[in-house]
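Quick one, fold the following:
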Amino acid sequence: MSLKWTVAENASWCDLVCGGQFRARAWTSPTRTRAYYPDAVTLTRDATAADVLPYIDDSAGCSVKDSFATLDLPGFSVLFEATWLACGPGVPEPGWRRVTGHDFPLDASVAVLSHGENQVVAHRGDGVAGLSNFSGAPQAWPGAVAAVAAAFPGVPVVGYEHGDTLRHALDHGARPLGPLRVWVR
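Just a heads-up that it's a prediction; the model follows:
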């Protein structure tokens, strides 16, 4: 599993939801993105502040997903650190279903999946299916992974997590691919 594919899928998801521009080392949005989405995502290990900051609204509230945890962003602080994951294989759990009626773009590359109070968004990228926006009990992680895999069969499931959900994901077969940081001003 390639970290490069994982990062590219995540950036393409941000682009689908928020719009923006792909540059050589970063995806950036010149206007503030919607809540809980970064204003930039680095695409390479060698990305620098100069590849990001001139292309975003870096006023208070701005956030940058440092996909390789290598940036130095003056005036920013780390909001959280997480781990990119190759997820799987998951544990099938009856009851996960596709839902509609969300306020972000839904096309054939996106599936919103729900099981009771647990919810996850799946996005089919190039060669992988991204698991994002997971909400619910950490114990629901294996079922969410299996639901994403069922929504987009034949490709690996990837994503990132931190805290209790990260520990639970690792306990259920997820493999760490590398660190990331989210910076905020």
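
contacts, neighbours, all on C-alpha from now
OK.

where do the helices sit along the protein?
For the chain, applying DSSP state H gives helices covering 3-18, 141-151, 163-171.

From what I see, residue 127 and residue 156 are in contact.
Yes. Using C-alpha atoms under 8 Å, residue 127 makes contact with residue 156 at a distance of 7.5 Å.

Another for comparison:
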Amino acid sequence: MRDSHAALTLVPGADWAALVARIDTAAPGASVKDSFADLDLTAAGFQVLFEAKWIHRPASPPAAASNLDWRVAGNPDTLRAWALAWDNGDGNADLFRPALLHDPATSLLAGQSADGRVVAGAVASRSDHVVGISNVFALDGGPDAAWPVVLDAVNRLFPSLPVVGYEQGDDLVAAIRHGFAPVGKLRIWLYGS
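Coordinates of the predicted model:
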């Protein structure tokens, strides 16, 4: 029985045939996060959606200050404002559902302008050992405007935890400017299309 439309490799050299056998490729968006960029899934009908680099930053305050205040989105209205700012008109704001507000390991970090509008942010996913950062955005100034407020929030919320994530292209270059080091490759595969 195929039990999921997505998979994630946790060790290098995963058995790609066994992995694909567990994925429901009939579901739209069937995908694999190849955490070590060492699989070739083309024979199984997958195509590379994108490649990126894992990044790591030791626990520490941001090197650059932000002129934005921040808070954790804690109610449906703030979540919606965060999602709309993240989406910036692309039509995907509904991906972030109110159930996220009840997940103790997930924090939506909202950088706010002087008038209280959400203009930057990220998703922080905390484990016992690291804080994973994803969906970094800023409406003006791109990741260079977002990283200082995001790193300030992470440092205040989880001061002893290093920060990890993945980025590509100009976003990777910006993350490196803000103290991250690339530590490995990953690849996202999408079925069909």
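
Make JSON lines from the helices of structure 1 and add distance to residue 87 of structure 1 and mean neighbour count to it.
Below are the helices of structure 1 laid out as JSON lines (distance: least, C-alpha to C-alpha, whole Å; neighbours: other C-alpha atoms under 10 Å):
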{"stretch": "helix 3-18", "distance to residue 87 of structure 1": "11", "mean neighbour count": "21"}
{"stretch": "helix 141-151", "distance to residue 87 of structure 1": "7", "mean neighbour count": "24"}
{"stretch": "helix 163-171", "distance to residue 87 of structure 1": "7", "mean neighbour count": "17"}
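
Figure out which of these is closest to residue 71 of structure 1.
Proximity to residue 71 of structure 1 (C-alpha to C-alpha) singles out helix 3-18 among the helices of structure 1, at 15.2 Å.

which bit of structure 2 covers that closest one?
Counting by TM-score structural alignment, helix 3-18 of structure 1 falls onto no part of structure 2.

who's in contact with that helix?
21, 27, 29, 33-34, 37-38, 41, 43-44, 67, 84, 104-105, 123-130, 158-159, 177-178 (C-alpha atoms under 8 Å, 6 or more residues apart in numbering).

Check stretch 36-56 of structure 2 too.
Outside stretch 36-56 of structure 2, the residues that touch it by C-alpha under 8 Å, 6+ apart are 9, 11-14, 16, 20, 31, 162-169, 172, 175, 180-193.

ok, of these, which come out buried?
With neighbours counted by 16 or more other C-alpha atoms under 10 Å, those contain buried members at 9, 20, 31, 162-168, 172, 175, 180-182, 185-191.

quick revisit: tabulate the helices of structure 1 (a markdown table), appending distance to residue 73 of structure 1.
Listed next are the helices of structure 1 as a markdown table, based on distance: least, C-alpha to C-alpha, whole Å:
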| stretch | distance to residue 73 of structure 1 |
| --- | --- |
| helix 3-18 | 19 |
| helix 141-151 | 32 |
| helix 163-171 | 23 |
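
So which of those is nearest residue 97 of structure 1?
Closest approach to residue 97 of structure 1 among those (C-alpha to C-alpha): helix 141-151, 8.0 Å.

Where does that closest one end up in structure 2?
Under TM-score structural alignment, the match for helix 141-151 of structure 1 is residues 147-157.

tell me the average deviation of the matching stretch from structure 1 after fitting.
Its match in structure 1 and stretch 147-157 of structure 2 itself, once the structures are fitted together, sit a mean 2.2 Å apart by mean C-alpha distance after the TM-score superposition for structure 1.

which other residues reach that stretch?
Residues contacting stretch 147-157 of structure 2 (C-alpha under 8 Å, 6+ apart): 59-66, 68-71, 109, 111, 120-122, 124, 131, 136, 161, 175, 178.

what are the ranges of the strands in structure 1?
Assigned by DSSP state E, the strands in structure 1 fall at 21-22, 26-28, 40-42, 63-66, 77-87, 97-99, 110-115, 118-124, 129-135, 157-161, 175-184.

what does the fourth one correspond to over in structure 2?
When strand 63-66 of structure 1 is aligned against structure 2 using TM-score structural alignment, it corresponds to residues 31-34.
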